[in-house]
Each structure stands twice: as C-alpha cells, then as structure tokens.
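Asks: Structural data only, the sequence is not supplied:
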C-alpha cells in the first residue's frame, strides 16, 4: 500500500503547478481489490473511494461504512437505469452521467429518496465509438439540459484514449467546464494524474498505484 507515496506525488505536482493540495480530491479506486488492501487504506485514514459497479459496492461498502466513519463513495463506472436507485442511495457522487434519460431517472429517484449525489457529466473527448460519454460538441447542451432538471452538476469527467497524450484531452475538458461555469474536473488516473493536476484536475482516480495491481480473477 503506497497511499503516502501517492500523496507525496500529489503534493509535488501541485507545487509544480502552483496549486494547493487541498484543491485535489484523491479517489482511491477500490474496485475488485481484496478486502485486506482496502481496509489497510481505510486504517491509514483515507476516506474517499471509487467503485465501478453498483452491485459490487453494495456487497462490501455498507459494512465498512458502519465501521469507518466519514467514508465518501464515488461511482466511476457506467450506470444502468435499473441500478439508479441503489446508486443514489449509496454513492456520494456519480462520475458517469452520459445521457439525458439517465439524468432524468436520477432526478426522479432523488426526489423519492430525498437526496441526490453530486454529478459529473462524462465526456468522450477522444470520440471513441466503444467508450461512454457525450460527444464534445454536445457538452454545452447536455449541461444545460441536466441543470434544467435541478440536479447538482459538480463538473465534467473524461477518460482519454489509452494510446493518446492525455494533456490535450485534459485541456479540452477544462475548457468545456470553464465555459459552462463548472469547477469540478474528474480526470487523471494512476498513469497520468500528475499531468491532470497540471491541467486543473480537482478529482483524480487512482487505483493500482495505491493498492497494487488488481487481481485478474476480479
């Protein structure tokens, strides 16, 4: 477990970018990690975690949240309409809102249960056909439409193409957020979070660099 090493790298990246580490939310991506690795990070005092699947999170986090006070859970993976209710009930933020139908469902369930997670709208900055997210030229309209549902739009999220320089994609996301008056930028993972911090990230999603490589059986 190298939580302290990651925090040191965040501090250094912030210093290089003239930013405060307090501006960065480190999301420890705990999907398919063995329980002992996750509890080690919890025992070290970290409280902000990310999961990709609602069902997996339901199976492990309620018990941990009873044991460890102050846990904040972020949904990073795609959200199906039939999983919206448990997602709204369990997660503090959803980073993968990518269609208006889903936003409407979140709004409806949020009204029913009396709470709505913070929402990050996912942008497919690389226009990759196999990847979720709204097209870059549709972002402004999508932000407007989701806001019209009286939902808490915290910011934008992207996952740059695996073989591309992430910098231009992070710049694109930052420009889109700025022109829409959004302060949240969920961007940067284990391999590129320092670049993301230099480009203005507010939320970075780090898994293997904290926990070690995920077990292939997961």
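Replies: Good, I have the coordinates. This one's a predicted model, so the numbers in the text were calculated from it and none came from an experiment. Numbers count the residues shown, from 1 in each chain.
Asks: hey, let's count contacts and neighbours off CA atoms from now on
Replies: Noted.
Asks: all strands for this structure, in order.
Replies: With DSSP state E as the criterion, the chain has strands at 25-29, 48-51, 72-75, 93-97, 118-123, 153-158, 184-186, 203-206.
Asks: Distance to residue 214 and mean neighbour count for the ones you listed - can I get that in a markdown table?
Replies: Converted to a markdown table, these look like this (distance: least, Cα to Cα, whole Å; neighbours: other Cα atoms under 10 Å):
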| stretch | distance to residue 214 | mean neighbour count |
| --- | --- | --- |
| strand 25-29 | 10 | 23 |
| strand 48-51 | 13 | 23 |
| strand 72-75 | 18 | 23 |
| strand 93-97 | 21 | 25 |
| strand 118-123 | 24 | 25 |
| strand 153-158 | 22 | 25 |
| strand 184-186 | 22 | 27 |
| strand 203-206 | 12 | 23 |
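Asks: which one of these lies closest to residue 169?
Replies: The closest of the strands of the chain to residue 169 is strand 153-158. By Cα to Cα, the value is 7.9 Å.
Asks: Counting by contacts, list what that closest one packs against.
Replies: strand 93-97, strand 118-123, helix 139-147, helix 166-179, strand 184-186 (3 or more Cα pairs under 8 Å, 6 or more residues apart in numbering; DSSP states H and E).
Asks: then this one, side by side with the first:
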C-alpha cells in the first residue's frame, strides 16, 4: 500500500472521479456475476489516505461513504468536520496500528482492519472499555510472510483470532495484502480458507490492481485508491 506524501497526480474533479467510479463498479459487478455472487455483497472501500480535500469532496458527492485510512492522526484531521453531517459515513483503519494509538483508533474508526499481534489485542480491549465504543475488527494476515509487512503469519492466525474473541473484540473477518510479485489469487484463496475454518464472513482483500480477482475468490470488501483517485507516488516507509 502506498503511504502519505503526494496525493493524486491526476486531479480528482467530480467528473473524473465519477467516471472512474462508474468503471470500477461495472468491473466489480462483472467479477461478482462471473461467480454467481450478488454485486451488492461486495463493498468498495475508497482509500482516501493522503488525498486533498477536493478529492474527498468529489468522492462524497459521488455517493461514496466507506473510506480507508492508513494513519490515525491523519484521519482525525481529515474526517472530524465530516462526521456530524454524515451519519452513514464508515471509516476503516487499513494501516498498521501502534498500541499507544489504540484509544484514538477506537474512538474514530468503525472498523479496524489491522489487528496483527497479541499486544494489540490487549490495547484494543482496554481502549474499548475506556472509550465505551466497540468497533468491528479484522485480523490482518501476512499471507506471504514478508518481513517488511505487517500481519500475523498464517500458521498463527487461528490463535490470534481466538485470543481476540476471548478479549471481547468484535472480530468479523480477515484482511491481507498479497506480495506484489506473486500471483494474488493464491493468497486470496489462503485467506478465504482461514476465514472459513474460523467462521468469519468478512474478507477485505483486493486493491486497485487485483480487486476483480479478489471478488471472484470471495472478497466482501475491496480497497481501491489509485484506480479511483488517480496514481500517486509510493512511499516505501509503509509496508
């Protein structure tokens, strides 16, 4: 996943974004239909991290309400003004979460997709008690076991899921980011297998370059940034 710094290199005017969104939705519908799925069973998460205000306004004007952010502090600054007037807004944390940011994350996000270690289980459970809010949680699985990437190893996923449930977290599914240089469908299939044996129904997998394949393998949420907002420069500091 790209990180913060420059935003889109292609202006996301309302017209540009609406055109891109229509194309994405058409491909999502076709991918779901190809495997007999209802297109409505797949949610588009607009990856809004690093985007300028005008791009966010264009996305909201196009009817998008589900957004993914990488950093807690950036999201706080971006979404505070929108929260009161958008009761249907859903914010999803899709970047790594430091334990010392757990309280802020629980207070802001509706879904935390990046639970990946035991220490964070305890931090989120304590944050829930302090804030009085219980966001939905996904366990991030490092399907490629890449050293530079966050996520629990596949062999340890079941234990982390069980621990999170025991701690009172609302664990609803799994998230993964396949290695950039490997066939993503193998990783999507692995994630779906782990989800099935743990009775988890939510699969956040698939990004701008592979969301159609992810949908065919059972994704319930796809995270789309550059295909929607335009290409951005990558920041190697993240993932």
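Replies: Done, it's in. These numbers come from a predicted model, not from an experiment.
Asks: And the TM-score between them?
Replies: TM-score of the superposed chains, computed with TM-score structural alignment, normalised by the length of structure 1, equals 0.96; 217 aligned residues with a Cα RMSD of 1.3 Å.
Asks: can you tell which of the strands of structure 1 is closest to residue 139 of structure 1?
Replies: Checked against Cα to Cα, the stretch from the strands of structure 1 lying closest is strand 118-123, at 7.2 Å.
Asks: Next, the mean deviation of the closest one compared to structure 2.
Replies: With mean Cα distance after the TM-score superposition for structure 1, strand 118-123 of structure 1 departs from structure 2 by a mean of 0.5 Å once superposed.
Asks: Contacts for that strand, please.
Replies: Contact with strand 118-123 of structure 1 is made by 92-98, 132-136, 139, 143, 151-158, 173, 184, 186, as judged by Cα atoms under 8 Å, 6 or more residues apart in numbering.
Asks: ok now stretch 17-32 of structure 1, how far from the chain's centre?
Replies: 10 Å (Cα atoms, centre = their mean, to the nearest Å).
Asks: which residues in structure 2 does that stretch match up with?
Replies: Aligning stretch 17-32 of structure 1 against structure 2 (TM-score structural alignment) gives residues 35-50.
Asks: Other residues contacting the matching stretch?
Replies: Against stretch 35-50 of structure 2 from outside (Cα under 8 Å, 6+ apart): 3-7, 28-29, 32-33, 56, 64, 66-71, 74-75, 215-216, 219-225, 228.
Asks: Take the residues you listed and keep only those in helices.
Replies: 28-29, 32-33, 56, 74-75, 215-216, 228 (DSSP state H).
Asks: Can you flag the buried ones in these?
Replies: 28-29, 32, 56, 75, 215-216, 228 (16 or more other Cα atoms under 10 Å).
Asks: how big's the offset between stretch 155-166 of structure 2 and structure 1?
Replies: Stretch 155-166 of structure 2 versus its aligned partner: 0.9 Å mean (mean Cα distance after the TM-score superposition for structure 1).
Asks: That stretch corresponds to what range in structure 1?
Replies: Using TM-score structural alignment, stretch 155-166 of structure 2 pairs with 137-148 in structure 1.
Asks: Mind listing residues that contact the matching stretch?
Replies: 99-100, 103-104, 121, 123, 134, 153, 176, 180.
Asks: Give the buried subset of the residues you listed as a ChimeraX selection command.
Replies: In ChimeraX, this line selects whichever of these come out buried by 16+ other Cα under 10 Å:
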select :103,104,121,123,134,153,176
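Asks: from the contacts of stretch 137-148 of structure 1, which is closest to residue 192 of structure 1?
Replies: Distance ranking of these against residue 192 of structure 1, using Cα to Cα, places residue 123 first at 17.5 Å.
Asks: Tell me the counterpart of the closest one in structure 2.
Replies: So, by TM-score structural alignment, residue 123 of structure 1 is matched to residue 141.
Asks: Can you give me the separation between its match and residue 230 of structure 2?
Replies: 27 Å (Cα to Cα, to the nearest Å).
Asks: got it, and residue 37 of structure 2?
Replies: 28 Å.
Asks: Then residue 150 of structure 2?
Replies: Residue 150 of structure 2 is 25 Å from residue 230 of structure 2, by Cα to Cα.
Asks: The two: which is more packed in?
Replies: residue 150 (22 against 18; other Cα atoms under 10 Å).
Asks: How about the contacts made by the residue nearest the centre of structure 2?
Replies: In structure 2, the C-alpha closest to the average C-alpha coordinate belongs to residue 94, at a distance of 4.1 Å (Cα atoms, centre = their mean). By Cα under 8 Å, 6+ apart, residue 94 of structure 2 lies in contact with 68-70, 112-114.
Asks: Residue 103 of structure 2 now?
Replies: Applying Cα under 8 Å, 6+ apart, the residues contacting residue 103 of structure 2 are 123-124, 127-128, 130-131.
Asks: Test my guess that residue 193 of structure 1 contacts residue 207.
Replies: No: Residue 193 of structure 1 is beyond contact range of residue 207, at 11.2 Å (criterion: Cα atoms under 8 Å).
Asks: follow-up on the earlier one: quick one: map the residue nearest to the centre of structure 2 onto structure 1.
Replies: Checking TM-score structural alignment: residue 94 of structure 2 goes with residue 76.
Asks: likewise residue 219 of structure 2?
Replies: For residue 219 of structure 2, the aligned position in structure 1 is residue 201, judged by TM-score structural alignment.
Asks: show me the contacts for its match.
Replies: 24, 184-188.
Asks: Can I get the strands of structure 1 in JSON lines including distance to residue 66 of structure 1?
Replies: Converted to JSON lines, the strands of structure 1 look like this (distance: least, Cα to Cα, whole Å):
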{"stretch": "strand 25-29", "distance to residue 66 of structure 1": "19"}
{"stretch": "strand 48-51", "distance to residue 66 of structure 1": "15"}
{"stretch": "strand 72-75", "distance to residue 66 of structure 1": "12"}
{"stretch": "strand 93-97", "distance to residue 66 of structure 1": "19"}
{"stretch": "strand 118-123", "distance to residue 66 of structure 1": "22"}
{"stretch": "strand 153-158", "distance to residue 66 of structure 1": "27"}
{"stretch": "strand 184-186", "distance to residue 66 of structure 1": "27"}
{"stretch": "strand 203-206", "distance to residue 66 of structure 1": "24"}
